[in-house]
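Visitor: predicted model and sequence below, questions to follow.
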Amino acid sequence: MVYRGRPSKSCRECRRRDIKCDKKKDACSQCARAGLSCSGYQNPTDLIILDETPTTAEKVLRGRSLQRQSSPDPLSTRLLPTVLQRAKYLYISQYVEDKPATSLFSYMQVFYPSKSDDFPLLETVINAVFMATFSSLQGCQPALYHAQVGYGSALSLTRKAIQSPKEALLDRTLFSILLMSVFERMANSERQGFNLRNRHLQGAFELMSFRDKGQFTDEGGITMFLHLTELVVLDCLANEVDIPPRFLSLRQKALENGADTSSLRWRFLDLMLQYAQLECSASSTAAVEDAIYRAKTLDKHLDQLSKHLPSFISRRQSPEPPNTSATRSDIYPDYNTQRCWNNIRVVRIQLARIIREQYARILGKTNDDSSIMGELHNSNQRAVSLSSDICLSVPCKGTRGRLPYRITSIQSSTLLFHLYVAKDMFSGPAESRLSIPERLQYLKERQPPSRHKSWDDLLYDSHKMPQNVWEVWLRIGREDYSI
């Protein structure tokens, strides 16, 4: 008889799904949110006693002997569960812990782990995403191979799911398809010239259009709809195409059926949607004044939206001259606040670019070129100011101990994208004053060694550097682009 301690205070379902249980008296919130029947809690005064009989010990020893005789392949069937477990913990540490509940990645814990005999599609997709993340962060090509095999199985299971009228309408089916779109980006982003078109997006909003209107007031349904909005917008921006009319119809359906439009995330993605439509029309429209008006209006709304974000300590607003202690950076209360501010700044920088391009088209064709030159100057100054804020948000080497939070490799990819957008506004003394090379180095050091060459190609090789900043995001971004 072996004493194994006291039982867990969590309910059985939360222990099975490997998530945190809030231990509410009647039933835990995690079970209620996932629509599961809470099994209740064990008596904390009980003891766990393991009956280790001679027969049990002999069985364990026999099993270990068979394991030693099996293939030494590090990703063989014998060892794959161990690698998968490592991949799962790595994914959770990067995406789920301490993340906003609105993130699609955090929302995964509502469904996972699922019983494979209940819904094998979601199980297969999630395991493929785990392995793809592990491959990306650890440079493990065998893990990517197993991830791609799992993805192939998921495609077959998806076809079966959408052919079933019952399964096609389940949250889990839609969630699986959204995760498959995430997998495509994650598994293909290292390839040069990879296809940016996301093949699962149209299927996702077609599937959502057949679901009942209650999805737009349900917490899980609106989370998935907002993530779908983000994926569609980024796909259109990277490929320089307009928003699909079918998706706009779905969005109108959401508005008509009581979707909550008051959240900062909804408002930001709504402005992103308008910005994507402006990007598509600005290069071809003859109405320059209309494009300028729309860009200025969006910039104003984004500026107002940023005022709802938590504040931070800004170097530029302190009495200290900005050209002293160049390695110092602004101080944000947490990483999520830093990310949200910079996400807004990147879009505003792109709007400033549109304004400059539109004014340049009419320069010399009007009777008031001095006014146009003034507008060009103001727009350029606004972009420089926003870019400076992005640069100062990124720490330099040696500032780690003063940060109130830790920056993971996933998060450093996001900050590197922000800095990539901002650094094009500077050269020479300005770049030195803002310590841009030191900030790039700080972020690069937080990337796995297997990705350093990709970063160097992106940052310093003009032949491999995409012209479209949103294509860069699809290549290196590993988080939600939202607030």
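Guide: Sure thing, it's come through. Numbers count the residues shown, from 1 in each chain.

Visitor: C-alpha only now, for contacts and for neighbours.
Guide: Will do.

Visitor: I'd like the next helix or strand past the longest helix seen in the chain.
Guide: Counting residues, the longest helix in the chain under DSSP state H turns out to be helix 335-362. Moving toward the C-terminus from helix 335-362, the next helix or strand (DSSP states H and E) is helix 369-393.

Visitor: and that following helix, what other elements does it pack with?
Guide: helix 335-362, helix 409-423 (3 or more Cα pairs under 8 Å, 6 or more residues apart in numbering; DSSP states H and E).

Visitor: quick check, distance from that helix to the centre of its chain.
Guide: In this view, helix 369-393 has its centroid 29 Å away from the chain centroid, taken as Cα atoms, centre = their mean, to the nearest Å.

Visitor: the inter-axis angle of it versus helix 335-362?
Guide: 160 degrees (axes from the mean of the first three to the mean of the last three Cα atoms, to 10 degrees).

Visitor: residues contacting helix 369-393, please?
Guide: 315, 328-332, 338, 342, 345-346, 348-349, 352-353, 355-356, 359-360, 363, 418-419, 421-423, 425-426, 434, 436, 439 (Cα atoms under 8 Å, 6 or more residues apart in numbering).

Visitor: the structure to be compared is supplied as follows:
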Amino acid sequence: MVYNGKPSKACAHCRRRKLRCDLRKQACGQCLRAGLACTGYRDPGQLRIQDESESTKQRALGFKSRPITSAIQVPLEETARAAFFSHYVHGFSTTYDVLELIGGQSGLDKHLAASVDAVSLAFFSFQYDAVSALKPAREKYLSALPLVKAALGAPELLASNSTLLAVLLLDLFEKITNRSPISSESWMSHVRGALVLARLRDPAQLNTYIGLRLSVRLFTNMLISCVAANAPIPPALTKLHIELQPHVRGDDPKWRVSSLVMKYANFRGTLQGGLLSHAEVLKRAKKLDGEFSSLARDLPPCWISQRVALQKPSSTVLEQYYDVYPDYFTAQACNVIRMMRILLNDLIRQTYLSTVAASGYLEPQALNVGFASHLIDSMAKEICAAGPQFVDLPEARNRPSNSSPSRRMHCYTLLLPYYVAAFSASPETGVREWVVQRFRSMATNLGIKNAAIVAEMLERRDGTSPWSVYATLGSYAFAA
């Protein structure tokens, strides 16, 4: 008897008597008397574990392979919408996080859904250099326009959150696809329309998260649009700023920056009239620069950067150090302050030089020109020191990983501050040459085409206005 390859007791009896019952082809008498059916010993070859891998492989090769599943085709619109949400709602920028809250209440209204589709395709085309998405983006945009117009004619939708958001998204579409603010009326048409809508809304909506968030977004978008297009600040925007004041933290650095930028925009508007004397220009410019400087000194401790010195020379930093910020958004806000100070001091420097040209004597103004240049160079170097943390240094703290989708956007939003620094800094600082190298690196290693375009502007020294560059880069479409 065999059990699990081992002989039974009866077979053990056979072994003690040295009987070869397995060769007799019958059971021995002892086994029969014990009432057991002895089958004898098994063939050792049957008990041996053998490697059947090769024979199994050969049998498998005899069958025709078939794919288990077919490839999943995700529609372009769904892919684009997912990219848009991952950037503007959940990811790098939460600028339009209210979209999820509005959609979660009762689903998206048709005009809002159409606007989301249009701007999603436009963003996808830019972010992933997907030319195939640009045509359907424009088609969706054209189909969204009549839907938004119909919503404006419906009393229940006219002043709704969904309608205001839809118009803001159409404005975002224009900023992504249209880079010529001076020559195109459409570049500001939607944000102007949104400002009109805001006047029709119940003031109580500022007490809600969605209402306040949309109004602050509208204020910021309209303000920056005016600055970039060199347009005057409309009275309605000034009124909106006053209405928002009680609902925001007065000590919020970002709000304080926005308020000072508004003063800067009004100052630029006054300059366009050409009615200010050199003395008045200098007085107002210095006063505003002092306010930006005061804001920079009063930043919360959690905003303060830490300087890190490099042990070895590196082409990825201008001077042998870089600054580490708590996060990208803090660094961005600090760079806005520096850009404003550079632009103001460049105006101060040019005004002094104009005075020199008129009088023919440099000596009285040489010290003032030198001081303005010193401030510009200092701000330019600080901008350059703020970039490596997010772009070039693999050992830098709080740096996005190479695989992070936000890293490319981090680099992209550095284009404007880098350009302003290179545009205005003194030649002896080497800022222009260093920035051009960084732009070339971004274009080559990260595929940022606009980095190469801006690098060429600096190399040509064609004097392109920083605000024109800002519009070319997509304005606030890609900044937080």
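Guide: Now that the structure is in, tell me what you want to look at. Source: prediction; values computed, not measured.

Visitor: let me see the TM-score of these two.
Guide: Once superposed, the chains reach a TM-score of 0.72 (TM-score structural alignment, normalised by the length of structure 2), with 402 aligned residues with a Cα RMSD of 3.8 Å.

Visitor: want to try JSON lines for the helices and strands packed on helix 369-393 of structure 1, with mean neighbour count and distance to Glu375 of structure 1 as columns?
Guide: Listed next are those as JSON lines, based on neighbours: other Cα atoms under 10 Å; distance: least, Cα to Cα, whole Å:
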{"stretch": "helix 335-362", "mean neighbour count": "20", "distance to Glu375 of structure 1": "8"}
{"stretch": "helix 409-423", "mean neighbour count": "22", "distance to Glu375 of structure 1": "21"}
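
Visitor: how about the ones you listed, which one is nearest Asp118 of structure 1?
Guide: Across those, the minimum distance to Asp118 of structure 1, taken as Cα to Cα, is reached by helix 409-423, at 31.9 Å.

Visitor: what's the helix or strand following that closest one in contact with?
Guide: Using DSSP H and E, the helix or strand that follows helix 409-423 of structure 1 in sequence is helix 429-433. Outside helix 429-433 of structure 1, the residues that touch it by Cα under 8 Å, 6+ apart are 323, 326, 423, 437.

Visitor: just those: which are in helices?
Guide: 423, 437.

Visitor: show me which pair in the contacts of helix 429-433 of structure 1 is furthest apart.
Guide: Maximum distance among the contacts of helix 429-433 of structure 1 (Cα to Cα): 17.1 Å, for Asn323 and Lys423.

Visitor: let me have the helices and strands packed on helix 369-393 of structure 1 in CSV, adding distance to Asp118 of structure 1 as columns.
Guide: Shown next, in CSV, are those (distance: least, Cα to Cα, whole Å):
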stretch, distance to Asp118 of structure 1
helix 335-362, 35
helix 409-423, 32
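
Visitor: so for Ala147 of structure 1, which of the ones you listed sits nearest?
Guide: helix 409-423 (18.8 Å).

Visitor: name the helices or strands packed onto that closest one?
Guide: By 3+ Cα pairs under 8 Å, 6+ apart, helix 409-423 of structure 1 packs against helix 335-362, helix 369-393, helix 436-444, helix 469-476.

Visitor: Lys160 of structure 1 is nearest to which of those?
Guide: Here helix 469-476 is closest among those (Cα to Cα), at 29.1 Å.

Visitor: which residues in structure 2 does the closest one align to?
Guide: With TM-score structural alignment applied, helix 469-476 of structure 1 matches the range 466-473 in structure 2.

Visitor: mind checking the helices and strands packed on helix 369-393 of structure 1 for the one nearest to Val129 of structure 1?
Guide: Closest among these, using Cα to Cα: helix 409-423, at 14.3 Å.

Visitor: what lies in contact with the closest one?
Guide: Contacts of helix 409-423 of structure 1 (Cα under 8 Å, 6+ apart): 94, 137, 339, 342-343, 346, 386-388, 390-391, 394, 431, 436, 440, 443-444, 446-448, 459, 469, 472-473, 476-479.

Visitor: re earlier: select, out of the helices and strands packed on helix 369-393 of structure 1, the one closest to Lys253 of structure 1.
Guide: It's helix 335-362; of those, that one is closest to Lys253 of structure 1 (Cα to Cα) at 26.6 Å.

Visitor: for that closest one, packing partners?
Guide: Packed next to helix 335-362 of structure 1, using 3+ Cα pairs under 8 Å, 6+ apart, are helix 264-282, helix 288-306, helix 369-393, helix 409-423.

Visitor: against Leu137 of structure 1, how distant is the residue located most distally from the centre of structure 1?
Guide: In structure 1, the greatest distance from the average C-alpha position (Cα atoms, centre = their mean) is reached by Pro54, at 51.1 Å. Note on Pro54 of structure 1: its distance to Leu137 of structure 1, by Cα to Cα, to the nearest Å, is 44 Å.
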